[in-house]
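> From the sequence below, what's the structure:
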Amino acid sequence: MSKMTVEVVTPERVVYSGEASMVIARGVQGDLGILPNHMPLVTPLKVAPVRIKTDGDQETKIAVSGGFMEVHGEKVTILAETAELPEDIDVDRAKRAKQRAEQRLNERQPDLDQRRAELALQRALARLDITNSL
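As a prediction, the model looks like this:
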């Protein structure tokens, strides 16, 4: 089976680097499935989990908060604002963040930054999704 190199990078560190048979990410136009030999592509990413399929049924999930994905040759590079592996996530903290964001969105205070509250909810949901705690 053909493989490609995948790197997930934030301003602070390389979160993931390895070989993969497929990458599934959520771009601003919808979900993308990237296989080896994919045509070159650069796309902005939404706040959502990225799934990296490796050997057989093995899969690595990473919570990504925005950024870009570049596909060039046999390499996929994700440049993310933040990216977290499941073992890096405090599930209780993510649940509390989800509750706070939902509460803010439901209360609709006049000084509410709607976009900021929506992004906070999306980040919390992505974190909980990759830890299977939704």
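> Please count neighbours and contacts with C-alpha atoms only from this point.
Will do.
> ok, which stretches of this structure are helices?
Using DSSP state H, the helices of the chain run over residues 91-107, 114-130.
> what's the spacing between the nearest residue to residue 65 once chain neighbours are set aside and residue 58?
In space, not counting the residues next to it along the chain, residue 65 is nearest to residue 47; the distance is 4.3 Å by CA to CA, 6 or more residues apart in numbering. As judged by CA to CA, to the nearest Å, residue 47 and residue 58 stand 23 Å apart.
> Looking at the two, which has the bigger crowd around it?
Per other CA atoms under 10 Å, whichever of residue 47 and residue 58 has more neighbours is residue 47, with 27 against 9.
> give me the number of residues near the nearest residue to residue 134 once chain neighbours are set aside?
The shortest distance from residue 134 to any non-neighbouring residue, by CA to CA, 6+ apart, is to residue 128 (5.3 Å). Residue 128: 23 surrounding residues under other CA under 10 Å.
> Now do the contacts for residue 128.
For residue 128, the contacting residues are 91, 94, 95, 134, by CA atoms under 8 Å, 6 or more residues apart in numbering.
> if I look at the third one, how far off is residue 132?
According to CA to CA, residue 95 stands 12 Å off from residue 132.
> out of these two, which sits in the busier spot?
For residue 95 versus residue 132, neighbours defined as other CA under 10 Å are more numerous around residue 95 (18 against 10).
> residues touching the more buried one, list them.
Residue 95 sits next to 124, 128 when contact means CA under 8 Å, 6+ apart.
> Residue 48 too?
Shown in contact with residue 48 (CA under 8 Å, 6+ apart): 25, 26, 63, 64, 65, 66, 122, 123, 126.
> how about this one, so we can line them up?
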Amino acid sequence: MATLKVGLVSPEREIWTGEAKMVVAQTIEGQLGILPGHAPVLGVLLDGSVVKIEPADGGDWITAAVGSGFFSIAGDEVSVLAEQAELGTEVDVEDAREALQAALSAGDDSTAERRARARLRAAGAEG
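Now for the predicted structure:
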């Protein structure tokens, strides 16, 4: 079975690397599903979105909230380079809810609101 070699990184650290069956990323132009054999692409991540990775070993999907950044597909290698990224399993849900409430209190459609909602989606605690 063909797989993808995936790397999800932020300036602070490597978030996740490994073999995957599929990657789903939200771009500024829409959602993109990436399977082995995908055409080469360079895309811009939607700030405050979630990247999903289906591991090749059959484990649970990996979800991560991401800030702005880029992804590239070349051959069967996918690189996700995010300004900010956090695995759903690492999200402090209460902190994310507080951040969302603070952003909503500010009264505008802000980056902080989008990122707080993405953190909650990644954690499985929809915002």
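> List the TM-score for the superposed pair.
For this chain pair, the superposition-based TM-score is 0.92 by TM-score structural alignment, normalised by the length of the second structure; 124 aligned residues with a CA RMSD of 1.3 Å.
> Turn the contacts of residue 48 of the first structure into CSV, columns for distance to residue 17 of the first structure and neighbour count.
Shown next, in CSV, are the contacts of residue 48 of the first structure (distance: CA to CA, whole Å; neighbours: other CA atoms under 10 Å):
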residue, distance to residue 17 of the first structure, neighbour count
25, 16, 23
26, 19, 21
63, 15, 26
64, 15, 27
65, 18, 25
66, 18, 22
122, 25, 18
123, 22, 25
126, 20, 24
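> quick one: contacts for the closest residue to residue 19 of the second structure other than its chain neighbours?
Distance criterion CA to CA, 6+ apart; nearest residue to residue 19 of the second structure, sequence neighbours excluded, is residue 5 at 4.8 Å. By CA under 8 Å, 6+ apart, the contact set of residue 5 of the second structure is 17, 18, 19, 20, 76, 77, 78.
> Mind jotting down where the strands sit in the first structure?
4-9, 14-20, 22-27, 30-34, 41-44, 48-53, 59-65, 68-72, 75-79, 82-84 (DSSP state E).
> with the second structure superposed, average distance for the fourth one?
What it means is strand 30-34 of the first structure. Once fitted to the second structure, strand 30-34 of the first structure is off its aligned match by 0.3 Å on average (mean CA distance after the TM-score superposition for the first structure).
> same thing with the third one?
Plainly put, strand 22-27 of the first structure ends up 0.4 Å away from its match in the second structure on average once the two are laid over each other (mean CA distance after the TM-score superposition for the first structure).
> what's the angle from that strand to strand 30-34?
160 degrees (axes from the mean of the first three to the mean of the last three CA atoms, to 10 degrees).
> and what of the second one?
With the same axes, to 10 degrees defining the directions, strand 14-20 of the first structure sits at 50 degrees from strand 30-34.
> So which residues make contact with strand 14-20 of the first structure?
Strand 14-20 of the first structure is contacted by residues 3-9, 52-55, 83-85 when judged by CA under 8 Å, 6+ apart.
> okay, the residues you listed in TSV with distance to residue 99 of the first structure next?
Below are these laid out as TSV (distance: CA to CA, whole Å):
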residue	distance to residue 99 of the first structure
3	40
4	38
5	37
6	33
7	32
8	28
9	29
52	28
53	31
54	34
55	36
83	21
84	20
85	21
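> Buried ones among those residues?
The neighbour count (16 or more other CA atoms under 10 Å) marks 3-9, 52-54, 83-85 as buried among the contacts of strand 14-20 of the first structure.
> Quickly name whichever of those residues is closest to residue 43 of the first structure.
Proximity of those to residue 43 of the first structure (CA to CA) peaks at residue 8, which lies at 14.3 Å.
> most packed of the helices of the first structure?
With neighbours taken as mean count of other CA atoms under 10 Å, the helices of the first structure reach their highest mean count in helix 114-130, at a mean of 20.
> now that one and helix 91-107, what's the angle there?
150 degrees.
> just how off-centre is helix 114-130 of the first structure within its chain?
Here helix 114-130 of the first structure is found 11 Å from its chain centre; the criterion is CA atoms, centre = their mean, to the nearest Å.
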